[in-house]
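In: Prediction below, plus the sequence it came from.
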Amino acid sequence: MQHIQILEYSPELQPYFEQINKQWVTAFFELEEFDRKQLEHPEETIIAPGGAVIFASDAGKVVGTVALSKVSNDVYEMIKMGVSPEERGKKIGEFLGLGILKKAKAMGGRKVILYSSSKLVPALSLYKKLGFREVPKECGKYGRCDIKMEIDL
């Protein structure tokens, strides 16, 4: 994975954030209004309130992305992790996961949470590998999510 690099968000990368995430969300679920807002306007909905978006690039080609949404001064939510279908199975998700956890820590995070679905078995396996553990989920956060996980940084 020496050829894969992390790229910080820039406006010209927004279409990749939208495309990669819309692909996986619509493959398993329906795109919800909050998805559209985050994917089409990440600067306003994710970055301006204190979050971040990063990308994985392989030889200049964007192959994956993940974001952090600020929950509080020291808690972030990992959101919108996706890898291009043709690039899956190459540990890019793990690379992105480690990168976003490092970013959260650099931004003052002490904990990262995430919400997922039991339908997403490979993703859940990845989250466990990264050190996330399952915790009780509060009601009503996201309709499609039935699992909450967290990691202390």
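Out: Noted; the coordinates are in hand. Numbers count the residues shown, from 1 in each chain.
In: When you work out contacts or count neighbours from here on, use the C-alpha atoms and nothing else.
Out: Will do.
In: Return the longest strand in the chain, judged by number of residues.
Out: In the chain, ranked by residue count with DSSP state E as the criterion, the top strand is strand 61-72.
In: Would you mark the buried spots in that one?
Out: Buried residues in strand 61-72, counting neighbours by 16 or more other CA atoms under 10 Å, are found at Val62, Val63, Gly64, Thr65, Val66, Ala67, Leu68, Ser69, Lys70, Val71.
In: Give the next helix or strand downstream of that strand.
Out: Next in sequence after strand 61-72, counting helices and strands by DSSP states H and E, comes strand 75-83.
In: Which elements pack onto that next one?
Out: Packing contacts for strand 75-83, counted by 3 or more CA pairs under 8 Å, 6 or more residues apart in numbering; DSSP states H and E, involve helix 14-28, strand 61-72, helix 92-106, strand 111-116.
In: nearest to Ile54, of these?
Out: Ile54 lies closest to strand 61-72 among the helices and strands packed on strand 75-83, at 5.7 Å (CA to CA).
In: which residues are contacting the closest one?
Out: With CA atoms under 8 Å, 6 or more residues apart in numbering as the test, strand 61-72 has contacts from 16-17, 20, 46-47, 49-57, 76-84, 87, 92-93, 96-97, 100, 104.
In: what about versus this one:
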Amino acid sequence: MVQIIDYSPELQPQFEKINKEWVEKYFTLEPFDLEQLGNPQEIILNKGGAILFAKEGEEIIGTVGLAKSGENTFEMIKMAVIPKAQGKKVGQLLATSILEKAKSMGAKKVVLYSNTKLEAALNLYRKFGFKETPPECGKYGRCDIKMEIEL
């Protein structure tokens, strides 16, 4: 049984480890990535964001972040699922949970930046109602797809 839990400081190493492995698989880690992964409290949470984890038993198997990017807008960031949990609908559970969290925080819109290499993730986002908008690279300078959803 997978449960969704909120970030707590003792889980910071898990957030960093899972995401570093995931980002390195598809991208080059940029200084901004390292800053987020090494200090999510300051970069994400203290600015009005959230981090959720998927936990199975005692093991953390996935995570997703939500960064405040405007008055009623949030950016979904750093969704990652460990390899052995791929295909078990963990991403679907994390996406549902983070969108509910965004609504509870007053979000009217959630945006995300993705990459065409992540076709399975793009299909998941489309399933939730994310729509592609004209490409716009974010802070990372490596995106080729911007998606957003009105809540």
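Out: That came through fine. What you see is a predicted model; the values in this text were computed from it and never measured.
In: Just give the TM-score of the two.
Out: Scored against TM-score structural alignment, normalised by the length of the second structure, the superposed chains reach a TM-score of 0.97; 151 aligned residues with a CA RMSD of 1.0 Å.
In: Of the contacts of strand 61-72 of the first structure, just the buried ones, ChimeraX syntax please.
Out: To isolate the buried members of these in ChimeraX, using 16+ other CA under 10 Å:
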select :16,17,20,46,47,50,51,52,53,54,55,56,57,76,77,78,79,80,81,82,83,84,92,93,96,97,100,104
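In: Please pull up the equivalent of Gln38 of the first structure in the second structure.
Out: By TM-score structural alignment, Gln38 of the first structure lines up with Gln36 in the second structure.
In: Its match and Glu100 of the second structure: what is the separation?
Out: Gln36 of the second structure is 22 Å from Glu100 of the second structure, where distance means CA to CA, to the nearest Å.
In: who has more neighbours, the two?
Out: Taking neighbours as other CA atoms under 10 Å, Gln36 of the second structure and Glu100 compare with Gln36 leading, 18 against 13.
In: is it true that the more buried one touches Ile44?
Out: Yes - counting by CA atoms under 8 Å, Gln36 of the second structure touches Ile44, with 7.1 Å between them.
In: any idea what Val62 of the first structure aligns with in the second structure?
Out: Checking TM-score structural alignment: Val62 of the first structure goes with Ile60.
In: if I look at its match, how far off is Gly49 of the second structure?
Out: Relative to Gly49 of the second structure, and taking CA to CA, Ile60 of the second structure is found at 20 Å.
In: now do Gln14 of the second structure
Out: Noted for Gln14 of the second structure: a distance of 18 Å to Gly49 of the second structure, by CA to CA.
In: Likewise for Lys84 of the second structure?
Out: From Lys84 of the second structure to Gly49 of the second structure the distance is 28 Å (CA to CA).
In: Likewise for Gly62 of the second structure?
Out: With CA to CA as the criterion, Gly62 of the second structure and Gly49 of the second structure are 17 Å apart.
In: Give me the distance between stretch 1-21 of the second structure and the centre of its chain.
Out: 11 Å (CA atoms, centre = their mean, to the nearest Å).
In: Now do that stretch: everything it contacts.
Out: 29, 37-41, 50-57, 60, 62-63, 78-82, 90, 94, 97.
In: if we go to 7 Å?
Out: The contact list for stretch 1-21 of the second structure (CA atoms under 7 Å, 6 or more residues apart in numbering) reads Leu37, Gly38, Ile51, Leu52, Phe53, Ala54, Lys55, Glu56, Thr63, Lys78, Ala80, Ile82.
In: Count the neighbours of the second one for me.
Out: Other residues within reach of Gly38 of the second structure by the criterion other CA under 10 Å amount to 17.
In: contacting residues for it?
Out: Counted by CA under 7 Å, 6+ apart, Gly38 of the second structure has contacts Glu16.
In: Now check the second structure for the residue matching Ile4 of the first structure.
Out: Using TM-score structural alignment, Ile4 of the first structure pairs with Val2 in the second structure.
In: how close does its match sit to Glu42 of the second structure?
Out: 28 Å.
In: The two: which is more packed in?
Out: Using other CA under 10 Å as the criterion, Val2 of the second structure and Glu42 rank with Val2 on top: 17 against 13.
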